[in-house]
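K.L.:
sequence-free structure coming up:
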């Protein structure tokens, strides 16, 4: 672009404004392309990214096409849902040519043993010391986190805590109201604060967390570093039937694609959930059987020392 200058060779206000507009357009185009590439690399359909991030499919389509002038708050939601840092989407340097991102991708896709070996090198304090006797149950709603967590806490004579309960106590309102008032970003901040408070006040416990926490990189890494994590998993059909058995018809109400969306969410999060130290499949098993297997797993892995 040829720059217009005055007789002293200085850029005129008009030429400066034109340059700024071009830079803004280039930024929007760059962000859209990187969001699309990040989504495709994760194998997440746009409608699933919409569900996770709380950003409408129409807005995401405009964003990926380089036509959406997205706010910083909404872009942060999209970045969190993609397990990305927001600066990876807006920086001038291509993140896929970044050594740090390449290493992060290699770490995420490596086995649990390799990840633990790397963490031991990066963190001189033994992981077992950091995790103490704290156990965290991960997984989507309906996997059995609350039921098995409460029963395991009783059997092991250690406290059982649901993270959403801690968030509600901290905020002084139900989680639904927190989301309505502060949005996804505000909820995630309270979530991270609640975990830090729990780590500071509990050396031995069973914690159940919301299924989407794995999409928040810093918070999830905090969990992985300070808790013995167990992924409770089951089939999509059982996830849905258990939620409905609890009297919650919202997943299916007016949404014929609810089951397909649930399958997509499970698929998109499998790699993240697999970072947990252990897994327990509760499909087709009674509560009593699953509890016995959970207690045996905790004992075999010496999560309580």
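P.N.:
Everything's here; your move. Note that this is a predicted model, so its numbers are computed, not measured. Numbers count the residues shown, from 1 in each chain.
K.L.:
Please count neighbours and contacts with C-alpha atoms only from this point.
P.N.:
Will do.
K.L.:
can you give me the strands in the stretch 101-250 of the chain?
P.N.:
For the stretch 101-250 of the chain, the strands defined by DSSP state E, counting those that start in this stretch occupy 133-138, 160-162, 204-208, 228-233.
K.L.:
Could you save those as a markdown table and add columns showing distance to residue 197 and mean neighbour count?
P.N.:
Compiled in a markdown table, the strands of the stretch 101-250 of the chain are given as follows (distance: least, CA to CA, whole Å; neighbours: other CA atoms under 10 Å):
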| stretch | distance to residue 197 | mean neighbour count |
| --- | --- | --- |
| strand 133-138 | 13 | 24 |
| strand 160-162 | 12 | 20 |
| strand 204-208 | 13 | 24 |
| strand 228-233 | 17 | 25 |
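K.L.:
Would you convert those into TSV that also reports distance to residue 149?
P.N.:
Formatted as TSV, these follow (distance: least, CA to CA, whole Å):
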stretch	distance to residue 149
strand 133-138	7
strand 160-162	6
strand 204-208	6
strand 228-233	10
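K.L.:
Which positions in the longest helix along the chain come out as buried?
P.N.:
Longest helix in the chain by number of residues, with DSSP state H as the criterion: helix 13-42. For helix 13-42, a neighbour-count test (16 or more other CA atoms under 10 Å) marks 15, 25, 27-36, 38-39 as buried.
K.L.:
mind listing what the residue most central in space within the chain touches?
P.N.:
Centroid-nearest residue in the chain, with CA atoms, centre = their mean: residue 215, separated by 1.3 Å. Residues in contact with residue 215 (CA atoms under 8 Å, 6 or more residues apart in numbering) are 80, 81, 82, 83, 269, 272.
K.L.:
Okay, one more to line up with it:
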């Protein structure tokens, strides 16, 4: 009987310790979410809109009272532009040297990142990037059209990363988003990028405009490609998308232009990490193509 009593006592003590560890984790996550939001100056309402998690649930989370699921926490982490392990790990993300250095690296310019990699890695930059060129920028800038024509003119393969994702998933991107959500799409995007890097030393790649929202994937792209930001005015972005027969940007949404400008503003610093820029505003397709191929040759990208 004494052994049974001791066993029950030890079990209760173990359960109590487990509960304490869980409570500490919930409190730690809430504190870090609140701190990350404050550091970025993001109101809780905005974080709610970006993550899809209700303001009430976020308030409970930040107060250490919300037992949030892994899926929802990943959405919150993504909206804060942080990795989920930064929110749950035992190391303090604000004082840990490794995490602080990683944060600084992610927010640095492409030139600074290149210098850091040159110091830490013996692999030359030219060898990492080989003859790969990647066109980044918002939809409607002309990445696919110009990339395809430039590939033909230069005699090198042209690849659209979304087509690689569709081939991998066995379904169109719209269905990928519907089935797997944004997180699933981002995972497939990262896998497709790794596959492209492994199989092509010479190519022109066009990527979706939102790839910059995933820091790890975007940094990998910046480090393994000669990147060119293909840009245009918001009005031309919108007009070109509509010319392609896509009415989604404007259909039933009178604030579409304001939203487009907001997206462009929020991503400008990220697109600016590209090694070069090509402004297609007010230019014909042939003029932009001539500038693009000239830029690639002059900079020795291929």
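P.N.:
Received the coordinates, thanks. Owing to the predicted nature of the structure, the values given are computational and were not obtained by experimental measurement.
K.L.:
Counterpart of residue 178 of structure 2 over in structure 1?
P.N.:
Residue pairing (TM-score structural alignment): residue 178 of structure 2 is matched to residue 180 of structure 1.
K.L.:
That match - how many residues pack around it?
P.N.:
Counted with other CA atoms under 10 Å, the neighbours of residue 180 of structure 1 add up to 11.
K.L.:
Ok, residue 298 of structure 2 next?
P.N.:
Using other CA under 10 Å, residue 298 of structure 2 is surrounded by 10 other residues.
K.L.:
That one maps to what in structure 1?
P.N.:
Using TM-score structural alignment, residue 298 of structure 2 lines up with residue 300 in structure 1.
K.L.:
Can you tell me how far that match is from residue 294 of structure 1?
P.N.:
Counting by CA to CA, to the nearest Å, the gap from residue 300 of structure 1 to residue 294 of structure 1 is 10 Å.
K.L.:
Nearest spatial neighbour of residue 304 of structure 1, chain-adjacent residues omitted?
P.N.:
Once flanking residues are discounted, residue 304 of structure 1 sits nearest to residue 133: 4.8 Å by CA to CA, 6 or more residues apart in numbering.
K.L.:
Quick one: map the one you found onto structure 2.
P.N.:
Aligned partner of residue 133 of structure 1 by TM-score structural alignment: residue 131.
K.L.:
That match reaches residue 224, doesn't it?
P.N.:
No: applying CA atoms under 8 Å, one finds residue 131 of structure 2 not in contact with residue 224, separated by 9.4 Å.
K.L.:
Alignment lookup: residue 160 of structure 2 to structure 1.
P.N.:
So residue 160 of structure 2 corresponds to residue 162, using TM-score structural alignment.
K.L.:
Let me see the contact set for that match.
P.N.:
146, 207, 208, 209.
K.L.:
got the contact list for the counterpart of residue 120 of structure 1 in structure 2?
P.N.:
Using TM-score structural alignment, the equivalent of residue 120 of structure 1 in structure 2 is residue 118. Listed by CA under 8 Å, 6+ apart, the contact set of residue 118 of structure 2 reads 124, 125.
K.L.:
at 10 Å instead, please
P.N.:
By CA atoms under 10 Å, 6 or more residues apart in numbering, the contact list for residue 118 of structure 2 reads 112, 124, 125.
K.L.:
for these, which one is nearest residue 256 of structure 2?
P.N.:
Here the nearest of these to residue 256 of structure 2, counting by CA to CA, is residue 112; it sits at 34.9 Å.
K.L.:
ok, and the closest non-adjacent residue to that closest one?
P.N.:
residue 105 (8.0 Å).
K.L.:
I'd guessed residue 159 of structure 1 sits against residue 208; true?
P.N.:
No: counting by CA atoms under 10 Å, residue 159 of structure 1 stays clear of residue 208, with 11.3 Å between them.
K.L.:
Now do the shared contacts for the two.
P.N.:
Applying CA under 10 Å, 6+ apart, one finds that residue 159 of structure 1 and residue 208 are jointly contacted by 149, 150.
K.L.:
Is there a quick PyMOL command that grabs whichever of the contacts of residue 215 of structure 1 are buried?
P.N.:
Under the burial definition 16+ other CA under 10 Å, those of the contacts of residue 215 of structure 1 that qualify are selected in PyMOL by:
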select buried, resi 80+81+82+83+269+272
